[in-house]
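# Give me coordinates for this.
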Amino acid sequence: MITLTQTEIDTAAGALFRAEAERRQIGLLSIAHPGITLDDAYAVQAALVARKRAAGLGVIGWKIGLTSRAMQQALDITTPDSGILLSDMAFADAATIPPGRFIQPRIEAEIAFVMKAPLSGRQVTRADVLAATEHVAPALEILDTRVLRADPETGRPRRIFDTVADNAANAGIVLGAQRHAPGAFDLRWIGAIVKRDGVVEETGLGAGVLDDPVTGILWLVHRLADYGQGIAAGEVLLSGSFIRPLEAPPGSRFDADFGPFGRVTLTFAEE
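As a prediction, this is how the structure comes out:
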């Protein structure tokens, strides 16, 4: 249920849009609007993305977040969230992110799905998802937040509503060079060893994403159906992270080794 007025939705979206452009953070929307709902948060997200599209950006896909039990429990929720990937978020494998590009970037390891056919509707099945997938690939997601992680006065952490409104903390996507048929691997057993500056920081398996990364894609299709939306051919879908987010300060280097599935690297330039 939407409880915010259209003016409140547009004001929040405008504040987030300016915060990203100015590389700064705003206060928690969940404090400014104590009665905010998930529907409100997605309405703010839609208004934010509309502003970005009006500024000339195109949609290249979707991301699914908060798929792990640990992250859901941390935010006291039982459902993932989603956001929209835009054309300025795509970075090449082994890219160096220029200084000042993000506010407080973090990194997650994921399996990406690249679609060859559209998907929409509540009737879509797991088999339909696999049939509509052109290929899967190793990926890194760059997260950033235009909302404070915690309120400086109360110490209260941001909530799911803040994250969803902020386009699910979307900031960037890096696809590895390897491409695989969706049935070539059991994606539940695809894992990654993620190093920062040569030190292993995280490991994980695809099963950490709702027991199967394909389930994440299915969840997204079904959620979009509630809003009369769907997935288009050619879009890239990030199925959800199976590691905790890793801080990415200036000068840090990341190497995600997915074994036979592939490898992705990324560097953040020194300031």
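# only C-alpha atoms for contact and neighbour calcs from this point on.
Will do.
# Grab the nearest non-local neighbour of the residue positioned nearest the centre of the chain.
Nearest to the geometric centre of the chain sits Lys63, at 4.1 Å (CA atoms, centre = their mean). Of all residues not flanking Lys63 in the chain, Leu238 sits nearest, at 4.5 Å (CA to CA, 6 or more residues apart in numbering).
# Hmm, that neighbour is touching Ile111, no?
Yes. Counting by CA atoms under 8 Å, Ile111 is a contact partner of Leu238 at 6.3 Å.
# ok, these two, which is more surrounded?
Set side by side, Leu238 and Ile111 show more neighbours around Leu238, with 31 against 28, by other CA atoms under 10 Å.
# From the contact counts, what lies against the helix or strand hosting Gly61?
Gly61 is part of strand 59-65 when elements are defined by DSSP states H and E. When contacts are defined as 3 or more CA pairs under 8 Å, 6 or more residues apart in numbering; DSSP states H and E, strand 59-65 packs onto strand 81-86, helix 213-225, strand 236-238.
# Another sequence for comparison is provided below:
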Amino acid sequence: MERILAAAKAIASARRSRAPLKALAKDAVPRDEAEGYQVQRALHDLLQAQVGSLVGYKIGCTSAVMQEYIGIDHPCGGGVFEKVVHDSGVQLAAADYVHVGVECEIAVRLARNLAASEAPFTAEWVGEAIEAYYPAIEIVDDRYVKWETLGAPTLIADDFFAAGCVLGEAVPRNTAPDLLRVTGRAIINGKEESRGTGADVLGHPHNALAWLANHLAAEGRGLHAGQIVLTGSLIKTVWLKAGDSVLMELDGLGKVEATFT
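Model (predicted):
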């Protein structure tokens, strides 16, 4: 559809040039969230040369603090790409983003496929499909002139702020702590900025994963073994400036660090 591609091209152009995105042209604005996801898929095709292949997903607005902050009362998904998944300790240039921020997350790696034909998925079902957990920093980018005015369909079209992630050491599922009791702390330049718990993520991070699996299944798509899923932030987004060092500590899962130079 022409309007889907027009929207995807406009967003891809802004992402490549790191130019803050204004509202899309009236005839290109996705009319609803379903259309937003169509634009997102077209965008992924256009960005592949720049960011690499799709290796997983992020889920936004899974906690009350983030739903209130963004003003959207339900989860939203975006893509995670090969070239923007980093190991703990990475140094990244703040200038590579429009306005970079970080979120404290529990990430999962899948041991097996979750095919669309297996839906509907429950938290218990998807929990059994997890191979390992990671302490994670989701990197987000406020790529917009004023995101508050764009609406959920356009934010979804642009991967819902996603700009990559930093992963700590993998923790096998059979040795992982009770996620409900995991407290995550965001420490910026040595000072704790915020904290939250696994229970803040839709009641349990597995609920967020089940939401994603069911959302993709409704589009006839599945999750695949080896994919990474960021289940949602335990804290409100912390926006950064050049020179900031970031440490996320998650009880029982370990820590993950990054510096934005």
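# Quick check: TM-score for this pair?
Superposed pair, TM-score by TM-score structural alignment, normalised by the length of structure 2: 0.92. Supporting alignment: 259 aligned residues with a CA RMSD of 2.0 Å.
# so what sits against both of Leu238 and Ile111 of structure 1?
Ala139 (CA atoms under 8 Å, 6 or more residues apart in numbering).
# before we move on, back to that, how about the residue nearest to Lys63 of structure 1, what's its match in structure 2?
Leu238 of structure 1 maps onto Leu230 in structure 2, with residues paired by TM-score structural alignment.
# what does Phe254 of structure 1 give?
Phe254 of structure 1 maps onto Val246 in structure 2, by TM-score structural alignment.
# Now the element after the helix or strand hosting its match, going C-ward?
Per DSSP H and E: Val246 of structure 2 is located in strand 244-250. For strand 244-250 of structure 2, the following helix or strand on the C-terminal side (DSSP H and E) is strand 254-260.
# quick one on the thing from earlier: in contact with the match of Phe254 of structure 1, which residues?
Counting by CA under 8 Å, 6+ apart, Val246 of structure 2 touches 186-189, 257-259.
# Can you tell me which of those residues are buried?
For the contacts of Val246 of structure 2, a burial check counting by 16 or more other CA atoms under 10 Å picks out 186-188, 257-259.
# Please identify which of those is nearest to Ala111 of structure 2.
Among the buried ones among the contacts of Val246 of structure 2, Glu257 lies closest to Ala111 of structure 2 (CA to CA), at 25.3 Å.
# ok, how many other residues are close to Arg16 of structure 2?
10.
# that older thread, can you list contacts of the helix or strand following the strand holding Gly61 of structure 1?
Once the chain leaves strand 59-65 of structure 1, the next helix or strand it forms, by DSSP H and E, is helix 69-74. Residues from elsewhere that reach helix 69-74 of structure 1, judged by CA under 8 Å, 6+ apart: 66, 78-80.
# Apply 6 Å and report the result again.
Here helix 69-74 of structure 1 makes contact (CA atoms under 6 Å, 6 or more residues apart in numbering) with 66, 78.
# How about stretch 190-202 of structure 1?
Here stretch 190-202 of structure 1 makes contact (CA under 6 Å, 6+ apart) with 203-206, 252-258.
# farthest-separated two in the residues you listed?
Farthest apart among the contacts of stretch 190-202 of structure 1 by CA to CA are Gly206 and Ser252. That separation is 24.8 Å.
# Look at those two and report which has more neighbours.
Gly206 (25 against 16).
# What's the match for the more buried one in structure 2?
So, by TM-score structural alignment, Gly206 of structure 1 is matched to Gly198.
# show me what contacts its match?
Taking CA under 6 Å, 6+ apart, one finds 179-180, 182, 204 in contact with Gly198 of structure 2.
# Looking at these, which is nearest Ile235 of structure 2?
Val182 (12.7 Å).
# tally of neighbours for that closest one?
Neighbour count of Val182 of structure 2, defined by other CA under 10 Å: 20.
# What's the match for it in structure 1?
Using TM-score structural alignment, the partner of Val182 of structure 2 in structure 1 is Ile190.
# Likewise for Arg18 of structure 2?
Alignment note (TM-score structural alignment): Arg18 of structure 2 maps to Arg23 of structure 1.
# how about the nearest residue to its match, chain neighbours excluded?
Excluding the flanking residues, the one nearest Arg23 of structure 1 by CA to CA, 6+ apart is Ile103, at 5.6 Å.
# That neighbour: neighbour count?
19.
# How many neighbouring residues does the residue mapped onto Arg223 of structure 1 from structure 2 have?
With TM-score structural alignment as the criterion, Arg223 of structure 1 lines up with His215 in structure 2. Counted by other CA under 10 Å, the residues lying close to His215 of structure 2 total 20.
# any idea how far Val102 of structure 2 is from His215 of structure 2?
His215 of structure 2 sits at a distance of 25 Å from Val102 of structure 2 (criterion: CA to CA, to the nearest Å).
# closest to Leu43 of structure 2 among the buried ones among the contacts of Val246 of structure 2?
Proximity of the buried ones among the contacts of Val246 of structure 2 to Leu43 of structure 2 (CA to CA) peaks at Ala258, which lies at 27.2 Å.
# Sounds good, over and out.
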